[in-house]
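Q: Predicted model and sequence follow; I will ask about them next.
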Amino acid sequence: MLDNPLAPPWLIRPGDANTLDQPLWPATARRTPSGELEIGGVVASRLAADHGTPLYVVDEAYARARAGRTREAFVSAFAAHGTSATVYYASKALLTTEIARWMMEAGLRLDVASGGELAVALAAGVDPARLGLHGNNKSLAEIDRAVAVGVGTIVLDSVAEVERVAAAAHRHGRTQPVRLRINSGVHAHTHEYLATAREDQKFGIPLADAAEVVSAIREHDSLRFLGLHSHIGSQIFRVDGFLEAARRLLAVHAELLAGGDVPELNLGGGFGIAYVVGDEPPAIEDVAAGLADAVADVCRELGIPMPAVAVEPGRTIVGPAGITLYEVGTTKDVAVALEDGGSAVRRYVSVDGGMSDNARPALYGADYAVRLASRSSSVEPVLVRLAGKHCESGDIVVHADWLPGDVEAGDLVAVPATGAYCFSLASNYNYLTRPAIVAVRDGAARTLVRRETEHDLLRRDTGFDPTDDQGDTE
């Protein structure tokens, strides 16, 4: 077997291109005796036949298990130091009414960041007291609704929001619990667009201004200050950034105790997952234990009680539980010139989706893996680039991986670790309809969100005649 010089250094040519490398895939993913991919006891061909492609598939049992495991990790780690931990599911990762219910049944709370996410949570029957509202530019209507329904906490992201939330709470005769989001200045080891605590950006207030803003919060009888909040970024493998953020916030937390109660500290989320072979994110138990030990150590140094702690993971819960199924259309070998004057071949495998169902590669240069799903093959692997069908050269789903050399039109392929931020970022670019989301468990599949139809797209167009049957085509 010869390596392809176009392959990135981290991508090792597999001995068997049919292998499902853990931990990229959901726990129930396996090859059937016939070679087909099966998840949750349901084979890929059945999912595609019943629900079409592209198709988001979520391993329900695995998502629920990861939610429970995450909660247990943080509760246990902080209980060992004599304090409590609350886990909010960051719903921006993936939200449907059913998934909201899964999180509630696992004992988590829910973090929402818009009026729309709040509406989904309420439609799911989530107790508003178990919700936290985020957002750097909450509208007056969003604030008013959150206060009116009794949202458990609102994260204040600016000085202006102090007055806005206080006024809404006064109007509704409520005392609204709030947190204050702090820009800690910690530079997380992640993509520039995913680092959310650097100095020059839209989120939070500077650490140096925290005492003044908290004083303003405490002047309002309609507000109850819970504590500081930090979120340093997303898809982070190294724990040191979280530890430094905790250290910086606790120093301010200690000063704030002189002016009143500060019952909690929220350290946000952003814990990373494996997307490709070689990714080695820390186990969530290790993350939780590291944070708990660090918070305990700093509190001991400062001579203050250890606060209750809250965290907001999303990707680490649902990301590994999801895959996306596609059908292959065109394959094309492209000769690429090399610096030494030679050339190498990259095979473009185009599928029936793309950046409209997974924007992360185009946004962040994110890497993913891919495997044949409708069959296995003993043909030698070739280096492929999985491309979408949109009118953009950057419409890439998988930049580089190995597939059997006989991959062809009509094959189903699966991309793992797409449970987070794929459906959430989906669009209708080129008027593609957004895929369905299907949950699989114990050999059964059920639709969580139905596939869009062209009629769905056209009915918002005021020039469309809804009696025109052409609008009903999927």
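A: Yes, it's here.
Q: drop to CA atoms for contacts and neighbour counts, all remaining ones
A: Will do.
Q: Lys332 against Val351, yeah?
A: No: the pair Lys332 / Val351 is not scored as a contact, 11.9 Å apart, by Cα atoms under 8 Å.
Q: Who has more neighbours out of the two?
A: Val351 (27 against 14; other Cα atoms under 10 Å).
Q: Pull the number of nearby residues for the residue nearest to the more buried one when sequence neighbours are not counted.
A: Leaving aside its chain neighbours, Val351 sits nearest to Val328 (4.5 Å; criterion: Cα to Cα, 6 or more residues apart in numbering). Around Val328 there are 23 other residues, counting by other Cα under 10 Å.
Q: any idea how far Val328 is from Cys422?
A: Applying Cα to Cα, to the nearest Å, the value for Val328 to Cys422 is 19 Å.
Q: Please compare the first structure with the one that follows:
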Amino acid sequence: MRAHPAGPLHGGITPPPAAGAPPAELGALDPQVWPRSAERIGGELHLGGRSVTDLARAHGTPLFVLDEDDFRGRAADFATAFAGADVHYASKAFLCGQVARWIADDGLHLDACSGNELSLALAVGFPAERIALHGNNKSLVELRLAVDAGIGHVVLDSFDEIDRLAPLAAARMDAGGAPVPVLLRTTVGIEAHTHEFIATAHEDQKFGFSLAAGDALEAARRVLAEPALHLAGLHSHIGSQIFDTAGFEAAAHRVVGLLADIREATGEVLGELNLGGGFGIAYVSDDDPVNPADIAARLRTVVAAECAELDLPVPRLAVEPGRAIAGPGTVTLYEVGTIKPVRLGGGGASGTTLPVRNYVSVDGGMSDNIRTALYDADYTCVLANRTSDAPPALCRVVGKHCESGDILVRDLWLPSDVQPGDLLAVAATGAYCWSMASNYNYLLKPPVVAVRDGVATEIVRRQTLSDVFALDSLLAGRPAPSPAPSQPAPEHAAGARS
């Protein structure tokens, strides 16, 4: 699926499907999509016991509102379902100091995909032995940081990486340290039923050692020949936002087969098998994600069966949920600015009434949620500060960037009386929204506020123009204009509780 920069009517691209019939109840909160604490009180959306109007008044918009109990509850669901295995939070979904502490306190492991993610985890005191470092192009600096910190696993992704890591590991052993534990990321050739850009196990892509080409077995031989490296096991990841567990089961079949091949070729029996993440969540009511207990049961069953057939001991399992923990519990609040009715279909016959789509512009956009533009992602959105009995209107929620593709929700029904100053809430924005945020058009990255039991705590403060100016050699140190009216007053600075 590809997007044309001028929109779907250009370049011969088929327009996306329409929004369908209006729902029976505009503004209804599907519990599969919205945070566990989401409810309407007096018509107004409340999250974690706080009204969205109060949150917007205190912290400004756009605003990420994270339901702490939802986040930690989903982490606990995976930990319970995979008891006896290792649950790694995939921090690329969303990472900040407070999230890293929650994950540490709740006993989960953590995956870092860069040296900077690793540095953040170490800075907040995350136990190094429960951290794994991913990445297809780890630098010497990143590998040295991982080795010096004594992290739990380095997930090797290429032959070059083996060559880079081996001398660092040898130096650690010479200083009296233990061998560095590693996993081999294997490309198992499974096509995930997802978007092309987030399907990661087919052969023609940048990650891992190819199983079909024999690279994975050769990598195992090379690692086993390095005394300073300990080949702990194998890693496989087939993609993201996947609802069908058949792909995971097929991947498990192939990677267990590789365990048998390694035993036959080298005599080594590896003790760990990380089957990655990619478990889907519900962005819209039509999505049907698999719950953690079912995922765990199916993966345990297929791994046990494959190991029995090949006369292998069952390895210790690990999984890497990121989106499935962080995604559903966060909502983004926006303030409506401009509303523009647009008649669809160009010229019509005389007397023909053309359908109208309302373009509802908000004060954020692709700088805080690039996923719709990048992946054709679907989202759910509601009028949040009130309910309305007005008839439904076909709408498209768009941002304020200088891009026609700056779309947050492509087609949905909102009350026809939505007006400037209203608040809209977009559900399930906890994964890959703040993490992929940018300063396009010099917009500023929104804050993240955690809510729980009626208390709101700013865990990531709003970026200021002075923060951005500080990176500019000409503007550094110069005063920036005052915050826009939608931004919070000074008493709501970072760490403030309201």
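A: Received it, and whenever you're ready, just let me know what you need. Not measured: the values here are computed from a predicted model.
Q: The residue nearest to Val351 of structure 1 maps to what in structure 2?
A: Using TM-score structural alignment, the equivalent of Val328 of structure 1 in structure 2 is Val336.
Q: average offset between the helix or strand harbouring that match and structure 1?
A: Assigned by DSSP states H and E, Val336 of structure 2 falls within strand 330-343. Average distance, strand 330-343 of structure 2 versus aligned residues of structure 1 after superposition (mean Cα distance after the TM-score superposition for structure 1): 0.4 Å.
Q: tell me which residues of that strand are tucked away?
A: The neighbour-count check on strand 330-343 of structure 2 (16 or more other Cα atoms under 10 Å) flags Thr330, Val331, Thr332, Leu333, Tyr334, Glu335, Val336, Gly337, Thr338, Ile339 as buried.
Q: Same check on stretch 303-315 of structure 1?
A: For stretch 303-315 of structure 1, using 16+ other Cα under 10 Å, the buried residues are Ile304, Met306, Pro307, Ala308, Val309, Ala310, Val311, Glu312, Pro313, Gly314, Arg315.
Q: need these in CSV with secondary structure, can you?
A: Shown next, in CSV, are those (DSSP: H, G, I helix; E, B strand; the rest coil):
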residue, secondary structure
Ile304, coil
Met306, coil
Pro307, coil
Ala308, strand
Val309, strand
Ala310, strand
Val311, strand
Glu312, coil
Pro313, coil
Gly314, coil
Arg315, helix
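Q: Adding distance to Asp401 of structure 1, write those residues out as a markdown table.
A: Shown next, in a markdown table, are the buried residues of stretch 303-315 of structure 1 (distance: Cα to Cα, whole Å):
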| residue | distance to Asp401 of structure 1 |
| --- | --- |
| Ile304 | 51 |
| Met306 | 47 |
| Pro307 | 46 |
| Ala308 | 44 |
| Val309 | 40 |
| Ala310 | 38 |
| Val311 | 34 |
| Glu312 | 32 |
| Pro313 | 28 |
| Gly314 | 26 |
| Arg315 | 23 |
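Q: which among the residues you listed gets closest to Val397 of structure 1?
A: Arg315 (18.2 Å; Cα to Cα).
Q: quick one, helices of the stretch 1-150 of structure 2?
A: Assigned by DSSP state H, counting those that start in this stretch, the helices in the stretch 1-150 of structure 2 fall at 52-59, 68-81, 97-105, 115-123, 140-149.
Q: how about His229 of structure 1, what's its partner in structure 2?
A: By TM-score structural alignment, His229 of structure 1 lines up with His235.
Q: can you tell me the helix or strand for that match?
A: Using DSSP H and E, His235 of structure 2 falls in strand 229-236.
Q: What helices and strands are in contact with that strand?
A: strand 180-187, helix 215-224, helix 246-266, strand 272-274 (3 or more Cα pairs under 8 Å, 6 or more residues apart in numbering; DSSP states H and E).
Q: Let me have those in a markdown table, extended by distance to Gly477 of structure 2 and mean neighbour count.
A: Conversion of these to a markdown table gives the following (distance: least, Cα to Cα, whole Å; neighbours: other Cα atoms under 10 Å):
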| stretch | distance to Gly477 of structure 2 | mean neighbour count |
| --- | --- | --- |
| strand 180-187 | 44 | 26 |
| helix 215-224 | 50 | 19 |
| helix 246-266 | 52 | 19 |
| strand 272-274 | 48 | 24 |
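Q: Just give the number of residues close to the residue mapped onto Tyr432 of structure 2 from structure 1.
A: Following TM-score structural alignment, the counterpart assigned to Tyr432 of structure 2 within structure 1 is Tyr421. By other Cα under 10 Å, 21 other residues sit near Tyr421 of structure 1.
Q: In contact with the aligned residue in structure 1 for Leu259 of structure 2: list those residues for me.
A: Leu259 of structure 2 maps onto His253 in structure 1, with residues paired by TM-score structural alignment. By Cα atoms under 8 Å, 6 or more residues apart in numbering, the contact set of His253 of structure 1 is Gly227, Leu228, Val262.
Q: The same query, at a cut-off of 10 Å, please.
A: With contact set as Cα atoms under 10 Å, 6 or more residues apart in numbering, His253 of structure 1 has these partners: 210-211, 227-228, 246-247, 261-265, 299, 302, 304, 307.
Q: what about it, distance to Gly107 of structure 1?
A: Taken as Cα to Cα, the span from His253 of structure 1 to Gly107 of structure 1 is 27 Å.
Q: Likewise for Leu6 of structure 1?
A: 46 Å.
Q: ok so, going back, compile the helices and strands packed on strand 229-236 of structure 2 into JSON lines and extend it with columns for distance to Met366 of structure 2.
A: Shown next, in JSON lines, are these (distance: least, Cα to Cα, whole Å):
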{"stretch": "strand 180-187", "distance to Met366 of structure 2": "32"}
{"stretch": "helix 215-224", "distance to Met366 of structure 2": "38"}
{"stretch": "helix 246-266", "distance to Met366 of structure 2": "31"}
{"stretch": "strand 272-274", "distance to Met366 of structure 2": "33"}
